[in-house]
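Undergrad: All I have is the shape, not the residue letters:
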C-alpha cells in the first residue's frame, strides 16, 4: 500500500513545488508517488498505467530536476504517438518548469512547417517532445542533435505500436547516447514493447497501477466544446439554464476561483471562492453558509474541495478540465448525494479533446456534447420567472395604493394603461433583460479526422494556422490596436498571427483587422473591448514557439455610415497605417 505522502516529501525543488501549488497539486497520484523517487534515483522505469493516471507529471518532474539550464541542447526527449498528445505533454512540461529560469520546451510534430521548427531548434530547447515520424525526419536531416541527451521517455508505447510507429521508435532509440535514463509507459505490454524494454532499458523498475473502478453511472453528464463565447459568459448562461439547488464550479487555480466568483457576483449569484489560501475557520464558515442555504454556488480547486460533502449540491460544472481523469470522477461525485439527481457539465477547449477521451475511458462511457443555452431558452426562462413574480404581486393585499399612483401617471402623461404597463415592464427588467440580442454567429468548429496510422501526425483540417490565400474581411466596427513581441526576424507571417488569435480567442479570422509586420514586433487590429482575461491569456500564447506578449497600443473607433475616423494617439512607431472606420462590430 502506497504511503500517504505529499510532493514536498519527494524532495522536489522549490521552483517545481511552486508550479505544482499554482496548479492545485499537493498530493501525488499513485503512479507519481511510485515513479518520481525511482527516476530521481537514476533508475530506468517501466510503467504500466491507464491513460489519465498522471503519467506526464510522473516522468517530467524528475527529469526536470536534472536539467542543466546552461546547456542549450536537448537533454530530455519525449516520444508521443499523436500531435495532440505531444502538444499536451509539452504544455505540461512548460507549466511544471515555469519558475525554472532558462528552460525551453519544444513540440515537434507532423503538419508544422520545417522552417518554423528549425528556428525553434536553433534556440536550444532542453526538452523536446515529438511524434516519431517528425523526430526521425529531423534526425535524418541532422537538424536534431541528441548527443547531450540524458533522458528518454516513451509515452503510450502500445498506442505507438498500434499506429505503426514502432520501427521509427527503435530507429530513434538506436541513435541516442548509450548513457541515458529511460522511462517507458504503456497501458498494455505486448511482445514488441517487451522487446524494446529488453533491448534498450537497463534493469528497469516496474510500476503497475490499476485504473479506477468508479464509473459514476447515476450522474447526468455532458460537455460543452468551448467556442463562440468565452467561458465567463458561457457559465452564466449554463447556470441560468439549469435547475439546481446548489452548485460547485471546479477551476484549476486559486486565482481562477476569485475571477469566476467576481463574474458571478456581478450577475447576482450568491457565490464564494474556496481555495487553499483560506483559513480553516473561513472554510468552515463558507461551507456552513452553503449547507444552510445562504450560499448557492462554490468556486473551488480540487485541493480546496477535498472532503466536501454537502447534500444540497445538485450541479457540478468543470470550468477547467482536470488533467487527471480520476479526479473528474471525484469532482462529479460531489453531486447526486443522498439519492438526489446529479448533473455535471464539463467545459472542453478544442485542444483538450484528448483529456475528454481519457475521462470517457475512465468512466467507461461516452459523454454527450451539449449546445450553449440559446437566446430563446434564456428568454423563456426569464419570462417564466418574471411572470411568477408578477403573479405573487397580484396576490398582494396592498395594491390599491399603487393603483392610485398608476392612475396619477396616466392622467399626467395622457397615455393609455397598456403603454404605461409596457414601459414599466421594460423598467422592471433591471440587469436581466427579457428580450436578448441575437446569439453571435461564429465559424463552426470542425471535427477531428480519423488519425489511424501515419495520419495520426496530421493536424486538424480546421486549424486556422494554414490560412487560405485570401482572408475574407468583414466590417467589424470599432477597433483597438495591439502589439505583439514577435516580428519578421522570427520568421512570422500574417497567417501565423491570424491562426493563433482565431484559435485562442475562438473568433472567425474575418473579425481580425489589419496586421503589420516589423522586424522585431507586429501590430494587429481586433474588435474593441477585448476582456482582460483574454488579453492576459494572449501574453502567454506562443507563435513559432515565441510568446506573443500582446499589449494594447491604441484604440480606433468609427461613427456613422461613412466610418468617421477618431483621433489616434501619437506613437513611437512610424509604420502604423491609417485604418478605415467600420460599422458596428461584434464584441468579445
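TA: Looks like it came in fine. Just so you know, these numbers come straight off a predicted model, no measurement behind them.

Undergrad: Only C-alpha atoms from now on, for both contacts and neighbour counts.
TA: Fine.

Undergrad: Hmm, residue 154 and residue 181 touching each other?
TA: No: assessed by C-alpha atoms under 8 Å, residue 181 is found out of contact with residue 154, at 11.4 Å.

Undergrad: Show me the strands in the stretch 201-350 of the chain, by range?
TA: Ranges of strands in the stretch 201-350 of the chain, per DSSP state E, counting those that start in this stretch, are 205-208, 219-225, 246-250, 271-274, 297-300, 313-318, 342-348.

Undergrad: And the fourth one, what does it pack against?
TA: By that I understand strand 271-274. Strand 271-274 sits against helix 254-266, helix 280-291, strand 297-300, with contacts defined as 3 or more C-alpha pairs under 8 Å, 6 or more residues apart in numbering; DSSP states H and E.

Undergrad: Could you do the last one as well?
TA: Taking 3+ C-alpha pairs under 8 Å, 6+ apart as the contact definition, the neighbouring helices and strands of strand 342-348 are strand 219-225, strand 313-318.

Undergrad: nearest to residue 35, of those?
TA: Nearest to residue 35 among these is strand 313-318; the distance by C-alpha to C-alpha comes to 28.4 Å.

Undergrad: between that closest one and strand 219-225, what angle do the directions make?
TA: 30 degrees (axes from the mean of the first three to the mean of the last three C-alpha atoms, to 10 degrees).

Undergrad: Relative to residue 21, which of the helices and strands packed on strand 342-348 is closest?
TA: Of the helices and strands packed on strand 342-348, nearest to residue 21 by C-alpha to C-alpha is strand 313-318, at 19.3 Å.

Undergrad: sorry, back to before: now the strands of the stretch 201-350 of the chain as a markdown table including distance to residue 425 and mean neighbour count?
TA: Compiled in a markdown table, these are given as follows (distance: least, C-alpha to C-alpha, whole Å; neighbours: other C-alpha atoms under 10 Å):
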| stretch | distance to residue 425 | mean neighbour count |
| --- | --- | --- |
| strand 205-208 | 65 | 16 |
| strand 219-225 | 34 | 18 |
| strand 246-250 | 30 | 25 |
| strand 271-274 | 28 | 24 |
| strand 297-300 | 29 | 26 |
| strand 313-318 | 32 | 25 |
| strand 342-348 | 34 | 23 |
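
Undergrad: Next one for the comparison:
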C-alpha cells in the first residue's frame, strides 16, 4: 500500500518549480527572486539585438510545441483580440508566449482590460477556460518591481491550487526581473514564511487561514496591497471561509481593487459584493454550465460490482490519465488499494494526508509518473492537469456544484474529455436532479465509446481526414 500513497524513490524527480526541492517537499511558501532572469539580463538581451523592435523579439522566444488538439468554442469563441492589444510590458508578453498561450480565451479577452484599468471585476466562467490567466496577467502587468511591499494577494481554497497558481505566476513573470512571488498555505512551517516575508515580496498566493494568521501577527503587511483576487470565489465565500474573507479584506487599503472569479455564484457572493466591492464590472460567460468538450455517461451498477465495472473501463478505455472521485477519504484509500491489486498504477490524495505526501503525489501525478489518481473532493477546485482525459465518479456526488467541478478536471481549456458516472439505485434521484439543475445530458454508456470523443491522437486523425475531404 505504501507505493500507492507515495510514489517510489525512483520517481524522486526535482520539482519543476522555481524554488528549492526541500521547500517543495515540505509544502513551504516560496520566493523566486534567485530563480529568474534579472533585470540586467533582460536589458542585456534587448541591447544585444535578441529582443528588438517590431516582431523581431518573438523570433528568439523559447516557445513550447504548438498544441494541435481540437478545441471547443468554450475557448475559441473570441473577438479576435491578441495579447499584444492589451498594451502589456514586453517582458510579460514574453512569459505569456513561452507559457504556450497563443491567444486570449473569452474570459481573458473580457477580463484583462477591465482589470488593468483598476476596476473591480465579478467574473463567471466555466472551469478550464483560462480564469487564472484572466487575473494573473493584469496583476503582473500592474505590479511595480521597484516598490518593496506586497502589491497583490491571490486567495484560493486549497493548498494544491495555491501551489499551481503560484507556479503559473512564476512562469508568466520569468522575464520580469526581480518580481517576487510567494506562496503560503496551512500545514507548512510558519518560521519559513516569516523569513521569506523579511525579503521583498510583490505577490502572495495563499489559502485564507494562513495569510490571515500572518496578517494578524503583523508579519504579512498588506496595508499597501491594492489588489486582491478571490479564485473559486463561491468556495471562499462559503460559511467555512466567510468571516476570514471579511477580516482579510478589512486589512487592505480602502482603495483596493477586488477581482472575483468562479464558475458558480451563490447568494453569499452577492452579499460580499454589496459589502466590499465598488460598482464591479460583471462578466458572465455561463450560457451553459458544463464544458462543451466533456462527454458524460452513466452506468447503472450495484455497489458490490463497482470495482469490477471500473476494471472493465480500464481495459476498454484509452486513458492517458484519469482522476477517480470518491465521497470519503476512507473510500479513497480502499479503492486505491483495490486498483493497485488489479495491477494498475495508482496514487491517491485526500485532505487528511500529511502535506508533504500531498505535495509529492500532486507533483508526480502532474509529471505523468502515474496513470490514475483516486481522490476526494479536495481535487475538484481549479486543479489543471492537461493530460487528464477521463474523469470517473466512482461515488456519485449529491450536489450539482460538486459534479460540475469534478467533471471539469477533464476537457481543460477547450479540449475533449470523458466523464463516466457509476450510478447505484440510491443515486438515481441525484442523477436526475443534477441533469435538471445543470441543464446537461448524461447519457447511458454505450458498448463502445468513440475514441474521437476523448483521445487527442484520434481527434487529430479525424481532423486530417476532414481536411482531406475538403
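TA: Happy to help now that I have it. Note that this is a predicted model, so its numbers are computed, not measured.

Undergrad: TM-score for these two?
TA: The TM-score (TM-score structural alignment, normalised by the length of the second structure) is 0.50; 264 aligned residues with a C-alpha RMSD of 3.9 Å.

Undergrad: Let me have the helices and strands packed on strand 342-348 of the first structure in JSON lines, extended by distance to residue 298 of the first structure.
TA: JSON lines is the format used below for those (distance: least, C-alpha to C-alpha, whole Å):
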{"stretch": "strand 219-225", "distance to residue 298 of the first structure": "19"}
{"stretch": "strand 313-318", "distance to residue 298 of the first structure": "10"}
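
Undergrad: Indicate which one of those is closest to residue 232 of the first structure.
TA: strand 313-318 (12.3 Å).

Undergrad: Who are the packing partners of the closest one?
TA: strand 246-250, strand 342-348.

Undergrad: What angle do helix 254-266 and the first one make with each other?
TA: On the basis of the same axes, to 10 degrees, strand 246-250 of the first structure is oriented at 140 degrees to helix 254-266.

Undergrad: And for the longest one?
TA: Strand 342-348 of the first structure and helix 254-266 meet at an angle of 120 degrees, taking the same axes, to 10 degrees as the criterion.

Undergrad: Of all the helices and strands packed on strand 313-318 of the first structure, which one is nearest residue 224 of the first structure?
TA: Closest among these, using C-alpha to C-alpha: strand 342-348, at 5.1 Å.

Undergrad: Distance to residue 358 of the first structure for the helices and strands packed on strand 271-274 of the first structure - can I get that in TSV?
TA: Output for those, formatted as TSV (distance: least, C-alpha to C-alpha, whole Å):
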stretch	distance to residue 358 of the first structure
helix 254-266	24
helix 280-291	31
strand 297-300	22
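
Undergrad: Quickly compare these and say which is most buried.
TA: strand 297-300 (a mean of 26; mean count of other C-alpha atoms under 10 Å).

Undergrad: list the helices and strands it packs on?
TA: Strand 297-300 of the first structure packs on strand 246-250, helix 254-266, strand 271-274, going by 3+ C-alpha pairs under 8 Å, 6+ apart.

Undergrad: Can you give me the buried ones in stretch 418-431 of the second structure?
TA: For stretch 418-431 of the second structure, burial by neighbour count (16 or more other C-alpha atoms under 10 Å) applies to 418-424, 430-431.

Undergrad: thinking again about what came up before, relative to residue 77 of the first structure, which of the helices and strands packed on strand 297-300 of the first structure is closest?
TA: helix 254-266 (31.6 Å).

Undergrad: Which strands or helices does that closest one pack on?
TA: helix 231-241, strand 271-274, strand 297-300.

Undergrad: go again using 6 Å as the cut-off
TA: Helix 254-266 of the first structure sits against strand 271-274, with contacts defined as 3 or more C-alpha pairs under 6 Å, 6 or more residues apart in numbering; DSSP states H and E.

Undergrad: separation between residue 26 of the second structure and residue 429 of the second structure?
TA: 43 Å (C-alpha to C-alpha, to the nearest Å).

Undergrad: Please apply the same query to residue 114 of the second structure.
TA: Relative to residue 429 of the second structure, and taking C-alpha to C-alpha, residue 114 of the second structure is found at 42 Å.

Undergrad: got it, and residue 142 of the second structure?
TA: Counting by C-alpha to C-alpha, the gap from residue 142 of the second structure to residue 429 of the second structure is 49 Å.

Undergrad: For the longest helix that the first structure contains, buried residues please.
TA: For the first structure, the helix that runs over the most residues, judged by DSSP state H, is helix 375-394. By 16+ other C-alpha under 10 Å, the buried positions in helix 375-394 of the first structure come out as 378-379, 382-383, 386.

Undergrad: farthest-separated two in the residues you listed?
TA: Farthest pair in the buried residues of helix 375-394 of the first structure, by C-alpha to C-alpha: 378 and 386, 12.1 Å.

Undergrad: Among the buried residues of stretch 418-431 of the second structure, which lie within strands?
TA: Of the positions in these, 418-423 sit in strands, assigned by DSSP state E.

Undergrad: How about the contacts made by residue 194 of the first structure?
TA: Going by C-alpha atoms under 6 Å, 6 or more residues apart in numbering, residue 194 of the first structure touches no other residue.
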